[in-house]
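Peer 1: Here is a sequence with its predicted model. Questions after.
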Amino acid sequence: MVTENLKKFETPVFPFTAIVGQEEMKLALQLNVIDPKIGGVMIMGDRGTGKSTTIRAITDLLPKIEVVKNDPFNSHKSDLELMGNEVRSAIQNNEPIETEFIKIPMVDLPLGATEDRVCGTIDIEKALTEGIKAFEPGLLAKANRGLLYVDEVNLLDDHLVDILLDSAASGWNTVEREGISIRHPARFVLVGSGNPEEGELRPQLLDRFGMHAEIRTVKDPILRVKVVEERTSFDQNPALWLANYESKQQELRDKIIDAQKLLPTVEIEYDLRVKISEVCSQLDVDGLRGDIVTNRAAKAHAAYDKRDKVTIEDISKVITLCLRHRLRKDPLESIDSGDKVGKVFREVFEIEN
């Protein structure tokens, strides 16, 4: 009864399938959900372009996940990479484990968050007096197997951004205090958003995000009117709106689940892999992260389109998203980095404009 009452007070989420435009951002989010190993997405754009609305809407599309009951890390019942130490010990000792299905967690990281709030804390006094590791989980524990959203990531302390990116890349969070160490799984899709006017992220931090989507304010007056009208009617009667979009939402939900299942079988031919690396080489991309992410994203895109072979079309859809933020910025260059990626891609893949 209490749960039902709480549901009435849940804030309705604007349906993902009702969002007009912003195709680049929507595609990047969906591909990261299909393959979280792409490494998250950085969304840069003007104020009031629906960044937060779209990011919150994607979580509503995601299938529920099975977690160990009352576990602070949303532990998986059989995957060692996704379970905490207590669950692992219980399994090794053949203890019975209760599970439940929950909505994929979506954790908002507040701008003023401290390192302790993000990583969790160890109660040293309790550990010394009672001889147990008293760990108070933080936001990274909550975000395991879900999404971690950082609005205005370019205003976040660099040290915290480093911690988030390290956890997102390794899938683990380690907290050390006074010689006591706790390690727990923290595998999540990191989604950052920001406004370029408020400052750019350092290049070495930007490079750690798998994809970089840029969004602009809609210029077409008719499209702008449509966006305003849809938002207004949703605010007036969210229940009716959600009911109208339920079949479209379910269709996209099924498409994402099917793509997740198909992904392990998707292949990318050697020639295409060589050409992707040639594009990265010609663009003078530092390191190999660009090559790896483009390959992953192209496979996820093929799976999204229900295919087990990557095509040039798949690569063309994702390569700008994967590489534009990895280019060395020349202050004297007027060409947009996205156009530059597209130009080199067409040359290497011998595609006529």
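Peer 2: Received it, and whenever you're ready, just let me know what you need.
Peer 1: only C-alpha atoms for contact and neighbour calcs from this point on.
Peer 2: Noted.
Peer 1: Please enumerate the strands of the stretch 51-200 of the chain.
Peer 2: Assigned by DSSP state E, counting those that start in this stretch, the stretch 51-200 of the chain shows strands spanning 65-68, 99-102, 106-108, 120-122, 135-137, 147-151, 172-177, 180-185, 189-194.
Peer 1: next one: the stretch 201-350 of the chain
Peer 2: 211-215.
Peer 1: Let me see the ranges of the helices in it.
Peer 2: Taking DSSP state H, counting those that start in this stretch as the test, the helices found in the stretch 201-350 of the chain are 203-206, 221-236, 238-262, 270-282, 289-304, 312-323, 337-348.
Peer 1: got these as CSV, with distance to Val13 and mean neighbour count columns?
Peer 2: Listed next are those as CSV, based on distance: least, Cα to Cα, whole Å; neighbours: other Cα atoms under 10 Å:
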stretch, distance to Val13, mean neighbour count
helix 203-206, 29, 14
helix 221-236, 10, 13
helix 238-262, 8, 16
helix 270-282, 38, 16
helix 289-304, 24, 25
helix 312-323, 26, 21
helix 337-348, 31, 16
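Peer 1: With distance to Gly171 added, can I get those helices in JSON lines?
Peer 2: Listed next are the helices of the stretch 201-350 of the chain as JSON lines, based on distance: least, Cα to Cα, whole Å:
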{"stretch": "helix 203-206", "distance to Gly171": "17"}
{"stretch": "helix 221-236", "distance to Gly171": "37"}
{"stretch": "helix 238-262", "distance to Gly171": "19"}
{"stretch": "helix 270-282", "distance to Gly171": "26"}
{"stretch": "helix 289-304", "distance to Gly171": "17"}
{"stretch": "helix 312-323", "distance to Gly171": "21"}
{"stretch": "helix 337-348", "distance to Gly171": "30"}
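Peer 1: show me the contacts for the residue located most distally from the centre of the chain.
Peer 2: No residue in the chain sits farther from the centre than Thr129, which is 40.6 Å out by Cα atoms, centre = their mean. The contact partners of Thr129, by Cα atoms under 8 Å, 6 or more residues apart in numbering, come to none.
Peer 1: And here is the other one:
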Amino acid sequence: MTEHHFPLAAVVGADSLKLALCLAAIDPAIGGVLIEGPRGMAKSTLARGLADLLDGGRFVTLPLGASEERIVGTLDLDAALGQGQARFSPGLLARADAGVLYVDEVNLLPDHLVDLLLDAAASGVNHVERDGISHRHAARFVLIGTMNVEEGELRPQLLDRFGLNLALDGQPQPVERAEIVRRRLAFDASPDAFVQRWQAEQQALATRCQSARQHLAAIALDDVSLGEISQRCFAAGVDGLRADLVWLRAARAHAAWRGAGAIEPVDIDAVEDFVLRHRRRQQAPQAPAATPPERPQAQQSEQPPQQGEGQWGELPAQVQAMGERRVPPRWTKKP
């Protein structure tokens, strides 16, 4: 029995996210997509729908408890013990080649594993040097990570390494919510019929992505576009140069998505928020604290201390003669 994924073309709304996913599929070197949002917002549904648009069509989920060996691959113990051969046993990165690698709650993974995934996603290659083996294989996949910021955040160094970043609206409008539920119920009731119903739209989306991938190399990464992008990155106060490179690649992918022959201002504008959302520094100017006006120092003779100022119960000093007992002026003797 064929397992059907909910078609990406049938997803209600989320147009910006669908565009970002398609751009990452057109050029995986963009570095993947990080989706933020609460649970129950169909993040995994969108990721699975994207896999159907790729040539390989593979969808690989990375479980939270996965070890480094399971991800990158390791020594085949059966071959080593039974045949005395050092043979490579592929991991999840090899399985995800030409498909989608989906990491739910990526912010809960150990930092070194997130770093490893981002390295492979950016380079398209997995290189393993361990256990007496040296192996290199293609790992050209679209990395999609999801996270709920209420459960923890990624370090800025790792956040920056995701190419694109978007946040899903956790409160869609009532009409949109009803349509989302309606389509989900129709898919659950009869996946075959639902997929058939959306086949034309899904096929058109897949054809457009494939055409854009083939057209991508013909679009120049020109200096004019780079100059504009670098100016905007500088104005946004982003650290490093990764934003400039990702933005230029994403703008080129958008131009290919439109079927254009060159990067144009509309392409630069279309991907700006995807690139800068997680990199832009919030530098709201702070007004200097108001300095209270200096109080003039009054002469002691002009403004004598009032009663109750200074130490409690303190009385003015009185001149006393030696051998003479004086009664303080405020005290009176009882008759």
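Peer 2: On my side now, so go ahead. Here the structure is a predicted model, which is why all the values come from computation and not from measurement.
Peer 1: right, and Ile35 of the second structure touches Val149 too?
Peer 2: No. Taking Cα atoms under 8 Å as the definition, Ile35 of the second structure is not a contact partner of Val149, at 10.4 Å.
Peer 1: Looking at the two, which is more packed in?
Peer 2: Per other Cα atoms under 10 Å, whichever of Ile35 of the second structure and Val149 has more neighbours is Ile35, with 22 against 13.
Peer 1: per the alignment, the more buried one corresponds to what in the first structure?
Peer 2: In the first structure, Ile35 of the second structure lines up with Ile43, judged by TM-score structural alignment.
Peer 1: is it true that that match touches Met25?
Peer 2: Yes. Using Cα under 8 Å, Ile43 of the first structure is in contact with Met25, at 6.9 Å.
Peer 1: Mutual contacts of those two, please.
Peer 2: Common neighbours of Ile43 of the first structure and Met25 (criterion: Cα under 8 Å, 6+ apart): 213-215.
Peer 1: ok, now how distant is Thr74 of the second structure from His135 of the second structure?
Peer 2: Going from Thr74 of the second structure to His135 of the second structure by Cα to Cα, to the nearest Å gives 9 Å.
Peer 1: which of the two has more neighbours?
Peer 2: Neighbours were tallied for Thr74 of the second structure and for His135 using other Cα under 10 Å; the higher tally belongs to Thr74 (23 against 15).
Peer 1: Enumerate every residue touching that one.
Peer 2: Counting by Cα under 8 Å, 6+ apart, Thr74 of the second structure has contacts 88-91, 128, 130-131.
Peer 1: from those residues, which two are the most distant?
Peer 2: The span of the contacts of Thr74 of the second structure, defined through Cα to Cα, is set by Gly91 and Asp131 at 14.5 Å.
Peer 1: ok, these two, which is more surrounded?
Peer 2: Ranked by neighbour count (other Cα under 10 Å), Gly91 of the second structure and Asp131 place Gly91 first, with 16 against 12.
Peer 1: Quick check: chain neighbours aside, which residue is closest to the more buried one?
Peer 2: Gly73 (3.9 Å; Cα to Cα, 6 or more residues apart in numbering).
Peer 1: ditto for Asp305 of the first structure
Peer 2: Spatial nearest neighbour of Asp305 of the first structure, excluding adjacent residues (Cα to Cα, 6+ apart): Ala259 at 7.7 Å.
Peer 1: residues contacting the one you found?
Peer 2: Ala259 of the first structure neighbours (Cα under 8 Å, 6+ apart): 34, 300, 303-306.
Peer 1: about what we covered before: out of the contacts of Thr74 of the second structure, which end up buried?
Peer 2: Buried by 16 or more other Cα atoms under 10 Å: 88-91, 128, out of these.
Peer 1: hang on, the earlier thing: nearest to Ile315 of the first structure among the shared contacts of Ile43 and Met25 of the first structure?
Peer 2: Closest to Ile315 of the first structure, out of all of those and judged by Cα to Cα, is Ala213, at 15.6 Å.
Peer 1: what residue of the second structure matches up with that closest one?
Peer 2: Match for Ala213 of the first structure (TM-score structural alignment): Leu166.
Peer 1: residues touching its match, list them.
Peer 2: With Cα under 8 Å, 6+ apart, Leu166 of the second structure has these contacts: 17, 33-36, 274, 277.
Peer 1: Mind putting those residues into TSV with secondary structure and distance to Val181 of the second structure?
Peer 2: Below are the contacts of Leu166 of the second structure laid out as TSV (DSSP: H, G, I helix; E, B strand; the rest coil; distance: Cα to Cα, whole Å):
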residue	secondary structure	distance to Val181 of the second structure
Leu17	helix	19
Val33	strand	25
Leu34	strand	24
Ile35	strand	21
Glu36	strand	21
Phe274	helix	27
Arg277	coil	29
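Peer 1: can you tell me which of those stay in contact in the first structure?
Peer 2: Of the contacts of Leu166 of the second structure, the ones still in contact in the first structure (both residues aligned by TM-score structural alignment, their matches' Cα atoms under 8 Å) are 17, 33-36, 274.
Peer 1: export the strands of the stretch 51-200 of the first structure to a markdown table and tack on distance to Val285 of the first structure?
Peer 2: Formatted as a markdown table, those follow (distance: least, Cα to Cα, whole Å):
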| stretch | distance to Val285 of the first structure |
| --- | --- |
| strand 65-68 | 37 |
| strand 99-102 | 40 |
| strand 106-108 | 31 |
| strand 120-122 | 36 |
| strand 135-137 | 37 |
| strand 147-151 | 26 |
| strand 172-177 | 27 |
| strand 180-185 | 31 |
| strand 189-194 | 22 |
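Peer 1: Can you check which of the ones you listed gets nearest to Val344 of the first structure?
Peer 2: Using Cα to Cα, the nearest of those to Val344 of the first structure is strand 189-194, at 27.1 Å.
Peer 1: Residues contacting that closest one, please?
Peer 2: Strand 189-194 of the first structure is contacted from outside by 32-33, 36, 39-45, 51-52, 55, 145-154, 164-165, 168, 209, using Cα under 8 Å, 6+ apart.
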